[in-house]
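> sequence first, predicted model second:
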Amino acid sequence: MQPGLMAEADLDAVLAVQAACYPPAMQEAADVVRARLRASPDTVLVARDADGVCAYLFAYPSRLGKVTPLGGAFSVPESPDTLYLHDVAVAPRVAGQGVARRLVDAMLARAAGLRHSALVSVQDTRRFWESLGYLPAAGDAAALATYPAGALYMTKRLSAQA
């Protein structure tokens, strides 16, 4: 299951993975997901197994401390310093096989020139993210409040120039 770039043709399968992983209140609409893909197509990955798309990762260049509200629009800033991992989801059929870690590793390999990576940890994933080197940090509290209780902004330094 090597990660590859997502195509618009993958949208239905990505939405099916999202529906299998998140409660309805956390699911983003098809037009929001499509807009994310179109805004930064080089930072949206999927993993496939014999049954098709089994995981995805939406990321984009951002600024440290900026949090995209759940379901909110985003734009790539003129001078990004951070790779923001907006959403990682793995279908239950491949859970526990290291797919999320492979997606994140593949995405971080694309982060040339960016000094940080950041994300919002949801659904008790803090320990997973800490195992990848992310630590809790201060972020946009108003945007963070759009996520379910317990959501946590986390960051990781990618280079010594930070």
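Arrived safely. Numbering: from 1, shown residues only.
> CA only for contacts and neighbour counts going forward, please
Will do.
> tell me where this structure has helices.
11-21, 30-39, 99-108, 126-131, 141-144 (DSSP state H).
> any idea which of these gets closest to Ala160?
helix 99-108 (15.1 Å; C-alpha to C-alpha).
> rewinding a little: got the helices of the chain as CSV, with mean neighbour count columns?
Output for the helices of the chain, formatted as CSV (neighbours: other C-alpha atoms under 10 Å):
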stretch, mean neighbour count
helix 11-21, 18
helix 30-39, 16
helix 99-108, 19
helix 126-131, 14
helix 141-144, 15
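> of the ones you listed, which is nearest Ala89?
The closest of the helices of the chain to Ala89 is helix 11-21. By C-alpha to C-alpha, the value is 6.4 Å.
> so who does Tyr134 touch?
In this structure, Tyr134 makes contact with 118, 154-156, judged by C-alpha atoms under 8 Å, 6 or more residues apart in numbering.
> one more time with 7 Å
154-156 (C-alpha atoms under 7 Å, 6 or more residues apart in numbering).
> what's the local residue count around the nearest residue to it once chain neighbours are set aside?
Once flanking residues are discounted, Tyr134 sits nearest to Lys156: 4.6 Å by C-alpha to C-alpha, 6 or more residues apart in numbering. Applying other C-alpha atoms under 10 Å, we find 20 residues neighbouring Lys156.
> now Val122
17.
> number of residues surrounding Ala50?
Ala50: 7 surrounding residues under other C-alpha under 10 Å.
> distance of it relative to Phe58?
Distance of Ala50 to Phe58, given as C-alpha to C-alpha, to the nearest Å: 22 Å.
> likewise Leu85?
Counting by C-alpha to C-alpha, the gap from Leu85 to Phe58 is 6 Å.
> please compare the first structure with the one that follows:
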Amino acid sequence: MGTGDGGIRIRPIGEDDWDAVVTLESDAYTGLGLSEGRAALRSRADASPDTCFLLETADGPAGYLLALPYPAGRYPDLERPEESGFRSRNLHLHDIVIAPAYRRQGLGRRLVAHLDRTARSQGYERISLVAVGGSEQFWSARGFTAHPDAVASGSYPAGAVYMSRTVPAPAVPSPLPEAS
């Protein structure tokens, strides 16, 4: 069900994971004024449970990713829970958090790669996100293109940037050399 190696597993978010998810989210976003709280986070996962994941290590939860279908150019309002899901070929990566002790180990990249595979298998064509906290360069280096006109004021801070990219094609393995 999940992707695992080295004691790390990516799996769907379970009922018993919400205390950890809320703590991770609060620790990551409260300083930016972007913490949403349990009800909003759960509503986003409930809108698309097959595209929301927990990153688990031998020590317990170390990160999570929430993504849900959203029309291109639109994004969730941080001040309101989701009331209904959307049918869209665009998958919005709403939130990704890695615990500080596990950062700079490629775990965020693994979560995004898992999301890419999931998006591809479910027929999504694009992935979007809102870059906050100066992360635009990070996402740009991962193939996302900024659409500065798409982010209105609302619940996102100044400097937030809406970005998107196509769902990458699967990696093609290199052919094995022919035996002579």
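Great, that's in hand. As the structure is a prediction and not an experimental result, all values here were calculated from the model.
> rewinding a little: can you tell me which of the contacts of Tyr134 of structure 1 end up in strands?
Per DSSP state E, strands hold the following members of those: 154-156.
> between those residues, which sits nearest Ala109 of structure 1?
Using C-alpha to C-alpha, Lys156 comes nearest to Ala109 of structure 1 of those, at 13.8 Å.
> aligned to the closest one, what sits in structure 2?
Under the alignment (TM-score structural alignment), Lys156 of structure 1 pairs with Arg165 in structure 2.
> wouldn't its match be in contact with Ile127 here?
Yes. Using C-alpha atoms under 7 Å, Arg165 of structure 2 is in contact with Ile127, at 5.6 Å.
> with adjacent residues omitted, what lies nearest to Ala143 of structure 1?
Nearest non-adjacent residue to Ala143 of structure 1, counting by C-alpha to C-alpha, 6+ apart: Pro69, 4.6 Å away.
> how about stretch 139-155 of structure 1: buried residues?
139, 144, 147, 151-155 (16 or more other C-alpha atoms under 10 Å).
> gap between the counterpart of Gly4 of structure 1 in structure 2 and Phe138 of structure 2?
Under the alignment (TM-score structural alignment), Gly4 of structure 1 maps onto Arg11 of structure 2. Using C-alpha to C-alpha, Arg11 of structure 2 is found at 24 Å from Phe138 of structure 2.
> please apply the same query to Gly106 of structure 2.
Using C-alpha to C-alpha, Gly106 of structure 2 is found at 13 Å from Phe138 of structure 2.
> what's the answer for Arg44 of structure 2, then?
24 Å.
> ranges for the strands of structure 2?
In structure 2, the strands defined using DSSP E lie at 3-5, 8-12, 52-57, 60-69, 90-98, 126-131, 145-146, 161-166.
> who's in contact with the match of Lys156 of structure 1?
126-128, 143-145.
> ok, so of those, who is nearest Leu111 of structure 2?
Ile127 (13.5 Å).
> follow-up on the earlier one: just the buried residues of the contacts of Arg165 of structure 2.
Among the contacts of Arg165 of structure 2, those classed as buried by 16+ other C-alpha under 10 Å are 126-128, 144-145.
> Asp95 of structure 2 -> structure 1?
Aligned against structure 1 by TM-score structural alignment, Asp95 of structure 2 finds its counterpart in Asp87.
> measure the nearest residue to its match once chain neighbours are set aside to Ala138 of structure 1 for me?
What sits nearest to Asp87 of structure 1 in space, not counting adjacent residues and going by C-alpha to C-alpha, 6+ apart, is Phe58, at 5.1 Å. For Phe58 of structure 1, the distance to Ala138 of structure 1 (C-alpha to C-alpha) stands at 21 Å.
> these two: who's more crowded?
A count of neighbours by other C-alpha under 10 Å puts Phe58 above the other of Phe58 of structure 1 and Ala138, at 24 against 12.
> the aligned residue in structure 2 for the more buried one and Ser153 of structure 2, how far apart?
Phe58 of structure 1 maps onto Leu66 of structure 2 when the alignment is built from TM-score structural alignment. Counting by C-alpha to C-alpha, the gap from Leu66 of structure 2 to Ser153 of structure 2 is 22 Å.
> nothing else from me, thank you.
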